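Enquirer: next input, structure requested:
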Amino acid sequence: MSSDKIAIIDFWAPWCGPCKAISPVFETLANQLSEESVDFYKLDIENPSVDLSEHNIGSIPNFRAYKQGVQIGNVVGARPQLLSEEVQRVVAISKA
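Expert: As a prediction, the model looks like this:
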């Protein structure tokens, strides 16, 4: 997360219905923007190596955007339109 590329992270869990519902939207955005200077990641919060306190995750799905280790965007919940708009906004930042 400390590189010049923007990292967009989907914090999710296998048991989370809203996470499953919005996953195809996240994957579509990742495929559409694969040529941009943005990397997309999925982090299963059930993975013992994921430290949620480090990211202050209170609920899922939770999408965070980081540039050079600094959070520059956030969407909480399965909100496809808002997620798409936020991803477009942070992609524009990467081009600035």
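Enquirer: rest of the way, CA atoms for contacts and neighbours
Expert: Will do.
Enquirer: quick one: buried residues of stretch 71-90?
Expert: For stretch 71-90, the neighbour count (16 or more other Cα atoms under 10 Å) marks 72-76, 78, 80, 83, 86-87, 90 as buried.
Enquirer: ditto for stretch 21-36
Expert: Burial within stretch 21-36, assessed by neighbour count using 16+ other Cα under 10 Å, is assigned to 22-23, 25-26, 29-30, 33.
Enquirer: how about this one, so we can line them up?
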Amino acid sequence: MTAATRARTPFRLLLAGFCTVVQVLLLGLTAYLIVRVVTYGVFWDADADQSGTWGGPTLLGAWLVHALIGLPGAAVSAWLANRLGRAAARLRLPPT
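Expert: Okay, the predicted model is just below:
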């Protein structure tokens, strides 16, 4: 067994696996929310009272408000997923 193989402890590999699982769950949730928001207009009930919804009584206003909230959220989740992926890759490498 080489020194590099011994340096990759089971704890580091387990932590790398945990980072990967969290990354996949985060990206899955983000993808679900993006698809949900994009297809929400298909199920919009124009006859119902929309006065209490985010963005007001129009579909355009609701989409605008959701986009203003969702775009920064998607950017933050992509950044966080990138950080988790880099951390997992560093944990899988032997320490220098």
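Enquirer: overlay them and tell me the TM-score.
Expert: Once the chains are overlaid, their TM-score stands at 0.27 when taken by TM-score structural alignment, normalised by the length of structure 1; 44 aligned residues with a Cα RMSD of 3.6 Å.
Enquirer: just the ones of the buried residues of stretch 21-36 of structure 1 in helices?
Expert: Using DSSP state H, the members of the buried residues of stretch 21-36 of structure 1 that fall within helices are 22-23, 25-26, 29-30.
Enquirer: report the two of those residues separated the most.
Expert: The distance between the two most remote of these (Cα to Cα) is 12.6 Å, for 22 and 30.
Enquirer: in this structure residue 16 of structure 2 contacts residue 87, no?
Expert: Yes: counting by Cα atoms under 8 Å, residue 16 of structure 2 sits close enough to residue 87 to count as a contact (7.2 Å).
Enquirer: okay, those two: which has more neighbours?
Expert: Neighbours were tallied for residue 16 of structure 2 and for residue 87 using other Cα atoms under 10 Å; the higher tally belongs to residue 16 (21 against 15).
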